[in-house]
Each structure stands twice: as structure tokens, then as C-alpha cells.
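Undergrad: After the sequence you'll find the predicted model.
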Amino acid sequence: MPDWGTPLATGQVPDAHTTDSRLVSVDDAIFPAHSMTGVLAWARGVGWSARDLFGASSEGGAGDRLSYTRIRQGVQRAVHRHGGLNLACQTGGYKSISQLGLLGPALVAQPTVGAAIEFGLRHQLLAGSLLAHRFARDLGEPGACAIESPHLFEDAECASFLEIDHLLTNFNVLKILCGGQFPLIRVELPGHDREVFGTLARLLGAPVIGEARVARMVFDSDLLNIRNPNHDPHSCAYWEGLCEQEAQAIGLRTPATLLARLFSATGRLLPLEDIAERMHVSLRTLYRMLERDGIDYSQLQDKDRFIRAQQLLRLGVRSEDIAVDIGLSDARSFRRAFRRWAGMSPAEFREKDRVGSPPAIAH
């Protein structure tokens, strides 16, 4: 048996709603076998079984859980047998909503694409994610956002395979959530395999750029607002509850700090009413908790509104519409608030931004 790579160390699993992380060992058997459906499908095609890939005790059943070490062993055996990274294009493209376990129906039940992404990031380990996906919106491009995929464990030997495999699976899932189309602006990957990049560009319908700092798919933030016409609050609550139960059963959840609970996974400040409902407390209790932790919600709200206002001004949105978007009564209130935040009027900000002056800083 050849040497399938060097040993790995402990990694961290970021949680979408907390600044804390839970340490996870590469030997913790927490990853569901269904996350390897693409690799297992390829293996069957060449006459291999789950045991051939992952070891003597692996059956590859829906209820099986594997450690990262054993999954890594299987991936390396498959890549070695196949002879290249194009295998990741096959295995990732094979997977979609139905290969995500309980997370799949929970995503389909969400009210919007943005809500589905938020929930998916929070529970990504339930689907067997071997990368630490996160949402990014401050890209320096008006209207653009991204799902980034840094490594869960430092593993140079499997990094490229996992990035490509997970990228295609995420793309397939998002296409379903968007009703069949998920137009990408571009894809960025740390590698530089031109043959694989060409295959990916054809599959994704978007340019693929190499030598990136982190793997990510960049798309228009308007896609986050696509609504699910079949959303059912009762079904949504049911599947979310099952996901929470499974996460707790295998020890994946850590308590979120109060500050972290104030924000969605996409980085927007949530209304106090929504926060109280999520935490199952009254508004009065939430106010006391904020005071106890020294959190000034109005200050956070100003900062969130200011960031959003800058984005909309750069897109040419009218002051009246920006006021509605950020929750102010009218354009006059918005202009007054913006001058307080930026030290200039919205019109002055547009002009400075147009000529390339540094962006305003909130006070």
C-alpha cells in the first residue's frame, strides 16, 4: 500500500453565528458518508467498494460517519487511481440538495436564498463540509458578494480536490434554490491547473481565475433576495429543529455570544424583534441582556445603515429608496443621518466616490 500523505493536526470549525470555534480533531468521526456520494459513485464505476476507499469497517451507508483522516485516505486513493484533479469535477458535479442529508430539505424550506445560505453556513458540517465556508460581502465591488471556502484543516495534498468538489456541489445547490439558474460573476481558486479550470468554466458558465488567496464563488447580491414561492413556516421550523437536534447529538454546536446573535451570517444587523424571537425571549429581556453586556444596539444600527447606504449610493439608488431600505422615515431623515455619519451629504459622497477619493468613515 503506498503512502497516502502526511499526518494532519487538529483544526477549527468556525460557526456562522459565533466568534468562538469548536476544536475538531481529524480523527473525530463526525462527517456523514453521504458527503462522499460523488466519490462513492465514481468508485462503483471502477469496481471499488466503500471499504476499498475508506477502510475495512466502512460500508458507505447513509447513517455512517467518517473521520477526516479516513475521508482523506479515500480521496487520495481515488485521485491516485483516476490520475488527476478532473475527478473532482465529476464527484462535485454529482452532488446536490439530495446529498446534503437533513440540511437539504431545511434549505429548500427557507423563505429566501439569503436565508438558505445563512442556515446552510451555520449547519454546514451536517452536510459533511470538509471546508469552512463563510459569506463575504465587502469585496470592493458594488453589488457583489461571495461564498469563500478556506480550509478546515491545513492539508495541501487534498486542498485542490476539496475546493473543486465543494464548489460544484454548492453551485448545484444554489441553482436549485434560485429556480434553475445561478449566474456567477467569477470563480477564484488558489490553484493553477489550466485544464481543470477550463472544465470548471464550462460547467459553471463563468470565468475561473487562479492563484487566488482563498477559493470563492462571486455573485450578484441581488440573488440573496430571491423568494421561495413554496416556503412553509411550519415545514421550515420542522426541518430546522431536526438539524439542531442532529447537530447537538454529535456535539457540533457551541453557544453563540450575544453580540454574534445580533447579526445574520451575511453580516447584516438583525431587527431586535427578530433577535428576540430567535432567542425565545421577550424584547424587555433582550434589552436587559444588551445592557448587561454593554452593547449599544443603536450604535451598531447606525454603522450597519451607513455601510448599506454607501453601497446603495455607489449603485446610484435614490435617497428616497435608500431611506426605505435602511429603515428611515424619508429622504430628509436619510440625508441628515448620512451627514452625521460621514461628515458630508450623500451628493458629496457620490462625487468624491466618482473621482476616486477615499470612502467616508462612520463617526
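TA: Okay, I see it.
Undergrad: From now on I want contacts and neighbour counts done on CA atoms only, so please keep to that.
TA: Fine.
Undergrad: helix, strand or coil for residue 145?
TA: strand (DSSP: H, G, I helix; E, B strand; the rest coil).
Undergrad: so how many other residues sit close to it?
TA: 24 (other CA atoms under 10 Å).
Undergrad: Spatially nearest residue to residue 153 (excluding sequence neighbours)?
TA: Spatial nearest neighbour of residue 153, chain neighbours left out: residue 11 (5.0 Å); criterion: CA to CA, 6 or more residues apart in numbering.
Undergrad: structure B:
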Amino acid sequence: MNQPAPTISALLSVQDAVFPAHPFSGVLAIAREQDWRWQEMFPAFADHHDNRISYAQAREGLLQARHRGGADLGLRSGTRKALPQLGQMATGMRAQETLAQALQFGLDFQLIAGSMVHLQWEAGPQQSALLASPLFDDAELQDFLEVDHLVTAINAARQLCGHRFPLVRVELRSQSGASLSAYEKFFACPVIAGADVSRIVIDNSVLQMALPQPDAQLAHASHNACQAELAAVGVLGRQSLLRTLTALQCELHSVAQTASVLGTSERSLHRLLAREGTSYFQITETIRIGRARQLLQTGLSLERIAEELGYSDSRSFRRAFRRWTTQTPAEFRQSQAQIHLR
């Protein structure tokens, strides 16, 4: 375990008041229009719009909005968000030379904008994908938040360029009741529901599109300002607890080993996990599921995948994967191949 050790204080908790009004701005706009009594849904913002709130505080209001707004609320709320609301982060994005650099700048400082899911690039030789994955284990809100944030990202990118640009396809997790035609109208590309991970696939040539106002000095100054703002939020890491433990490959190590790298005790680590409503076993199982799904979409053999995940043989891996997903590895590979052929 040779990775640089993050500190426990840098790990994002559902109780950390780090989320500003911006990630809720789309929902708040719709709530005002529909007379949903938004002050009762988000009382902290009713008192002072500059407040930051925790995920735990925001959750009840978001659940109410999701119930009232229907399956397409994520699409509707994401389109309401504007780049100027992001302050120094927007300034830094505009000052970059290419769309790829601007989006990466946004991803580097997404916590400043109050990102409630983790967005990241999955680079490929000809195409790359913007992936959305949960910061918190919340099945009731995950699909809504992923759509909201992916739509927000594309909306911001279009504002940077001043026009639309082609996307290859959009893959979304379960979107029960959602109007795929509405999604396809916004994204202007095929949209597939029922994917394993929500993501937007873009040609690398599009990502190299030049932006109209590059400014290296302004980009550097904005970078420093965003770093200072991120530190002021009080959560210095960009990753959630799950992301941090994933980076440490905790599924291959004991609680004692992981706690040592984090600079804390086993008891403190167990307490931190309990505060998030999870356990070390649940975290390691979640990580293994995610890594298994990723590896199964490559050409690696089951024997090699089992070895990568720390199993004694492929048979043990097959049993575990079926226990996690109710599918065999072969069935999962077949289902993913069908999704990409649509």
C-alpha cells in the first residue's frame, strides 16, 4: 500500500456541511414555479442563500422534489443550471484552451460547485466517457442525482463553446418512468437505459475543440483561487470515503492495514464507517463488485480477473459474482455487449 495517505479529516461525510445552493438551483427554480413551498424543503437556504448544508440535510428536500417532480426531474433540473453561478470555477473553465481541459478543471474542483455524485473521465484511444458514480450509498436518489449532474455538465460545456456539439451516446442506469425521447432531444444522440453505469460517451476529437477565450494567466490564478476555496470548505480531498478506500485497494487488505495507512485506529475507522451507515465488509464488497464489472468489460480471462480481485480461483469469483448480481460473469458480459450494440 504505497499510495499517499489521505487524512481522516479529509473524507467526505453525509454530515459535512459542504454543499452550496448551486447543486439545488435547478430544483429550487422548479419548486418556486410549481409552488412546492421550497422554504420548507430547504429551510437552510430560506434563511440565507449562501449557507452550505450537508447531504443529510439536503436529502429530505430532494426526496420531496423527486416525488413531486417525477422521473424526468433530473433532466429538467440539470438544464436550469448556468455556468456563471460557479464563480471562480467557471472563470477557470472559460480560461482553458480546449473543452477537455475545461471539463477536467471542473472535475478537479467539482466539490466547490457542490457535486453530489462523483464525475470522472474514462479515457479511450478514440472515445472517452464521463462517468457518474455515487458519493453516498443512497438508492432512492442515485439515478436522479446522476442524471442531474450529467445534464449539468453537458449544459455547462455547451455554454463554454457557445453551441451544441455531437455526443456518441448516453448510457443511464435504471430510469423507470422516464421519457427517453426527452433525454434524446436534450443530448441529441441515442440514449440507452438500464446500463450498469451512467455515462456520456464523446469522441476525443470533440474534446479537443478550442475554446474562444483562452488565458493562461487567468487559468493559473483561478486554479489557485479554487484550491483556496476547496481548502476553506474544510474537506481537502475530492473523494468520498468510498473513493478513498478504493484508491487504497482496501479490498485486498485488512482493517488494521487500511487504518494504519489512513493514520487512524481500527476503532476510529469502524466508527467512521458506522456513521455513514456501512461497514468495512460492505465497502470491500462494493468495491469488488465495481472492479469486477469493469474488468469483465475487458478481454481479461476469468482466471486473471479472479487473481486481480484477490480470489483463490475463477470458481470462487463466479460464485461471488452471482451472489452479488444474480448473474454469472458470462451473462453479465453478454448483457453489456447487447447494450453497446443498440
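TA: Ah, there it is. Since the model is a prediction, treat every value here as computed from it, not as a measurement.
Undergrad: TM-score for these two?
TA: TM-score for the superposed pair, counting by TM-score structural alignment, normalised by the length of the second structure: 0.64. Supporting figures: 235 aligned residues with a CA RMSD of 2.4 Å.
Undergrad: hang on, the earlier thing: now for the residue nearest to residue 153 of the first structure: which residues touch it?
TA: 23, 24, 25, 26, 152, 153, 154 (CA atoms under 8 Å, 6 or more residues apart in numbering).
Undergrad: Likewise for residue 209 of the second structure?
TA: If a contact means CA under 8 Å, 6+ apart, then residue 209 of the second structure has 98, 99, 100 as its contacts.
Undergrad: Residue 49 of the first structure versus the alignment partner in the first structure of it, what's the distance?
TA: Using TM-score structural alignment as the criterion, residue 209 of the second structure maps onto residue 226 of the first structure. With distances taken as CA to CA, to the nearest Å, residue 226 of the first structure is found 41 Å from residue 49 of the first structure.
Undergrad: And for residue 338 of the first structure?
TA: 62 Å.
Undergrad: Of the two, which one has the most company?
TA: residue 338 (21 against 18).
Undergrad: What are the boundaries of the strands in the stretch 51-200 of the first structure?
TA: 65-66, 134-136, 144-148, 184-188 (DSSP state E, counting those that start in this stretch).
Undergrad: Measure how the third one sits relative to strand 184-188, angle-wise.
TA: Computed with axes from the mean of the first three to the mean of the last three CA atoms, to 10 degrees, the direction of strand 144-148 of the first structure lies at 40 degrees from that of strand 184-188.
Undergrad: So which residues make contact with strand 144-148 of the first structure?
TA: 133-139, 214-221.
Undergrad: and residue 304 of the first structure, what element?
TA: helix 297-314 (DSSP states H and E).
Undergrad: so where in the second structure does that helix end up aligned?
TA: The aligned range for helix 297-314 of the first structure is empty, by TM-score structural alignment.
Undergrad: Can you name every helix or strand that that helix contacts?
TA: helix 319-325, helix 331-342, helix 346-354 (3 or more CA pairs under 8 Å, 6 or more residues apart in numbering; DSSP states H and E).
Undergrad: make it 7 Å
TA: On a contact count with 3 or more CA pairs under 7 Å, 6 or more residues apart in numbering; DSSP states H and E, helix 297-314 of the first structure meets no helix or strand.
Undergrad: buried residues in it?
TA: For helix 297-314 of the first structure, a neighbour-count test (16 or more other CA atoms under 10 Å) marks 297, 301-307, 309-314 as buried.
Undergrad: how about these, which pair is most distant?
TA: 297 and 314 (26.0 Å; CA to CA).
Undergrad: Near the spatially closest residue to residue 125 of the second structure that is not a sequence neighbour, how many other residues are there?
TA: Residue nearest to residue 125 of the second structure in three dimensions, not counting chain neighbours: residue 204, with 7.9 Å by CA to CA, 6+ apart. Neighbours of residue 204 of the second structure under the rule other CA under 10 Å: 16.
Undergrad: Residue 204 of the second structure and residue 145 of the second structure, how far apart?
TA: In terms of CA to CA, residue 204 of the second structure sits 26 Å off from residue 145 of the second structure.
Undergrad: can you check residue 257 of the second structure too?
TA: 33 Å.
Undergrad: swap in residue 182 of the second structure?
TA: 17 Å.
Undergrad: Let me know the angle separating the lengthiest helix in the second structure from strand 117-122.
TA: Criterion DSSP state H: the longest helix present in the second structure is helix 142-161. Helix 142-161 of the second structure runs at 60 degrees relative to strand 117-122, counting by the same axes, to 10 degrees.
Undergrad: Just tell me the aligned range of helix 142-161 of the second structure in the first structure.
TA: With TM-score structural alignment applied, helix 142-161 of the second structure matches the range 159-178 in the first structure.
Undergrad: Roughly how far does the residue nearest to residue 153 of the first structure sit from residue 26 of the first structure?
TA: According to CA to CA, residue 11 of the first structure and residue 26 of the first structure sit 7 Å apart.
Undergrad: again, but for residue 54 of the first structure
TA: Distance of residue 54 of the first structure to residue 26 of the first structure, given as CA to CA: 14 Å.
Undergrad: With residue 292 of the first structure instead?
TA: Using CA to CA, we find residue 292 of the first structure at a distance of 38 Å from residue 26 of the first structure.
Undergrad: Quick check, central residue of the second structure?
TA: With distances taken as CA atoms, centre = their mean, residue 118 lies nearest the centre of the second structure, 2.3 Å away.
Undergrad: ok, it touching residue 136?
TA: No. Counting by CA atoms under 7 Å, residue 118 of the second structure does not reach residue 136; the two are 9.4 Å apart.
Undergrad: Quick check: neighbours shared by the two?
TA: Counting by CA atoms under 7 Å, 6 or more residues apart in numbering, no residue touches both residue 118 of the second structure and residue 136.
Undergrad: Could you pull up the contacting residues of the closest residue to residue 172 of the first structure other than its chain neighbours?
TA: Excluding its sequence neighbours, the residue lying closest to residue 172 of the first structure (CA to CA, 6+ apart) is residue 96, at 5.4 Å. Contacts for residue 96 of the first structure were tallied using CA under 7 Å, 6+ apart; they are 169, 172, 173.
Undergrad: Quick one: map residue 96 of the first structure onto the second structure.
TA: Aligned against the second structure - with TM-score structural alignment as the criterion - residue 96 of the first structure pairs with residue 82.
Undergrad: any chance you could map the helices in the stretch 101-250 of the second structure?
TA: Assigned by DSSP state H, counting those that start in this stretch, the helices in the stretch 101-250 of the second structure fall at 142-161, 180-187, 204-207, 216-233, 241-247.
Undergrad: Now tabulate these in JSON lines and tack on distance to residue 48 of the second structure.
TA: Output for the helices of the stretch 101-250 of the second structure, formatted as JSON lines (distance: least, CA to CA, whole Å):
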{"stretch": "helix 142-161", "distance to residue 48 of the second structure": "24"}
{"stretch": "helix 180-187", "distance to residue 48 of the second structure": "33"}
{"stretch": "helix 204-207", "distance to residue 48 of the second structure": "38"}
{"stretch": "helix 216-233", "distance to residue 48 of the second structure": "17"}
{"stretch": "helix 241-247", "distance to residue 48 of the second structure": "29"}
